[in-house]
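> requesting a structural model of the entry that follows:
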Amino acid sequence: MPTWNHINFQDSGSPTMEQLMFFHDHTMMILIMITSFIMYIMITSMFNKNINKMLLEGQLIESIWTLIPMIILTMITIPSLRILYLMEEMDKPMLTIKSIGHQWYWSYEYSDFNDIEFDSFMMPDNNSNMRLLEVDNRMMVPMKMSIRMLTTSADVIHSWTIPTMSIKMDSLPGRINQSIMNSTRSGIFMGQCSEICGANHSFMPIVMESINIKYFIKWISNL
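Presented below is the predicted three-dimensional model:
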């Protein structure tokens, strides 16, 4: 049976995503109010028979419809800029992970742990629980820790994206982009390359598993 979750955001997995969802609700409330008001004015104008042929100007009403949009835009801009700076803040990350896009798979480097590297390929359908989304080697991260995510590309432009974590970074050849990530809960978070990078663009999924720090240390020790 269909639910509202199918047309809504995925459950947030990071503080930034929570703020983006709050901002979305805030903006949608303003848009609904504006749309309803405009529809009301249009409908009443269609049935309004009042005509004033001597009306040349209205300083008061012109001032009002100039100031009100300024106030509305300010109400939208201030929280938007706040979230933008929160997404870019990089305050002493405890772990750095680098993702490298290839045609058509991802590779990951944990440079803080003696240069641990591995490739992540999409698994065939007969071995996959999620079609076109499961990989053979997941990117493991400790939850509730500040992580710096770096990304680049070895060939063409890719895009490293996990919607639940509010991350979408372009992977550009010859350039490194970075973002901050902090998983608030354990779980498996999936994404896909969001840049058309070639014939097999849809066959390079991203799977991140957030686990407890003690299990993460055990996973690192076994590599």
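> CA atoms for contacts and neighbours, from now on please.
Will do.
> which residues of the chain fall in strands?
95-102, 105-110, 116-120, 139-142, 147-153, 158-162, 167-171, 177-181, 187-192, 205-211 (DSSP state E).
> neighbours around the residue nearest to residue 175 when sequence neighbours are not counted, how many?
In this structure, residue 175 finds its nearest non-sequential neighbour in residue 152, 6.0 Å apart by CA to CA, 6 or more residues apart in numbering. Close neighbours of residue 152, defined as other CA atoms under 10 Å, add up to 25.
> close enough to count as contact, residue 152 and residue 100?
Yes. With contact defined as CA atoms under 8 Å, residue 152 reaches residue 100; the gap is 5.1 Å.
> overlap in contacts, those two.
residue 171 (CA atoms under 8 Å, 6 or more residues apart in numbering).
> so residue 211 is in contact with residue 143, correct?
Yes. Using CA under 8 Å, residue 211 makes contact with residue 143 at a distance of 5.6 Å.
> to check against the first, give me the structure of this:
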Amino acid sequence: MAIFHRMLTVLTALTGLLVSGPAFAGMGQPSPWQLGFQEAATPIMEQINGFHDYVNVIIVAIALFVLALLIYVMVRFNERRNPKASRTSHNTPLEVAWTVLPILILVAIAIPSFRLLFAQYDFPKADVSITATASQWYWTYEYPDEGIRFDSIMVPDDKLKPGQPRLLAVDHEVVVPVGANVVVGLKSNDVIHNWAVPSFGVKLDAVPGRLQQTWFRAEKEGWFYGQCSELCGRNHAFMPIAVRVVSQDEYDAWVSKNKSAAVDTDGKVASAQE
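Have a look, this model is predicted:
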């Protein structure tokens, strides 16, 4: 009875979580009581969500099958109903089944997994190229084709504007056009960092001495936030990532504005994203 009581307690707690807040996060940033992934804004994230749901169906089916099997065994083969234990040593069909079926299940998981992995690293021709350089504890972004460069630093609590999310808002955000293939090159000036934007399905390490690449194609306009996802030191939790997806016209205007901005002696755009 104790085990059934524990199961009932767990189910009650999960039900309480579901009814007390949204089960899924919104787009671009986490939500209170979030249980699922953030809403997808790119084809890759949609594929990740589909693969996640597909694997969860398999997991639940296996768990329910094993639970039913355990209950059947406890009821059908307990000591009271079977005072004389069976001396069966093996069952060839059963042994073949519990060897072959797990292999088939793993193959069924591996095929869409490889398809997703291929899609993540099948880089399309870049419409926009960005280089993100990590430092303790901020990001430096460069648009080499446009000649734009700026630092992106978290906005402290006492300077947040209405609507800006705490620990996620930055002074200068990345701006990209909707529907464009954006290739991001990642570097680090010191230790290992990680550039992650959940709604884009992007998460890749920035490693010192190495240029890594990832890509995304945002299909919805709006603000999308992420954070450094590799423990990088004292201020690791204060190194957010903000991406603003705009129309092509807005992006062209932003590029034009920042191209004409004054450039300081370091070659850095001085008035980027005022």
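> TM-score for this pair?
Scored against TM-score structural alignment, normalised by the length of the first structure, the superposed chains reach a TM-score of 0.96; 222 aligned residues with a CA RMSD of 1.2 Å.
> sorry, back to before: comparing the strands of the first structure, which comes out most buried?
Ranked by mean neighbour count, these are led by strand 158-162 with a mean of 24 (mean count of other CA atoms under 10 Å).
> so where in the second structure does that one end up aligned?
The aligned range for strand 158-162 of the first structure in the second structure is 193-197, by TM-score structural alignment.
> and of the strands of the first structure, who's closest to residue 133 of the first structure?
For residue 133 of the first structure, the closest of these is strand 205-211, at 5.2 Å, according to CA to CA.
> give me the stretch of the second structure that that closest one matches.
Taking TM-score structural alignment, strand 205-211 of the first structure hits residues 240-246 over in the second structure.
> looking at the second structure, which helix is longest?
For the second structure, the helix with the greatest residue count under DSSP state H is helix 43-76.
> how far does that one sit from its chain's centre?
22 Å (CA atoms, centre = their mean, to the nearest Å).
> mean deviation of it from the first structure?
Using mean CA distance after the TM-score superposition for the first structure, helix 43-76 of the second structure ends up 0.6 Å from its aligned counterpart in the first structure, as a mean over the superposed pairs.
> where in the first structure does that helix fall?
Counting by TM-score structural alignment, helix 43-76 of the second structure sits on residues 15-48 of the first structure.
> buried residues, the matching stretch. List them.
15, 16, 17, 18, 19, 20, 21, 23, 27 (16 or more other CA atoms under 10 Å).
> distance of the fifth one relative to residue 88 of the first structure?
For residue 19 of the first structure, the distance to residue 88 of the first structure (CA to CA, to the nearest Å) stands at 14 Å.
> okay, and the common contacts of the two?
With CA under 8 Å, 6+ apart, residue 19 of the first structure and residue 88 have no common neighbours.
> residue 175 of the first structure pairs with which position in the second structure?
Aligned partner of residue 175 of the first structure by TM-score structural alignment: residue 210.
> pretty sure its match is touching residue 185, no?
No. Taking contacts as CA under 8 Å, residue 210 of the second structure lies outside contact range of residue 185: 9.9 Å.
> and for the counterpart of residue 115 of the second structure in the first structure, the neighbour number?
The alignment partner of residue 115 of the second structure in the first structure, by TM-score structural alignment, is residue 82. Neighbour count for residue 82 of the first structure, taken as other CA under 10 Å: 11.
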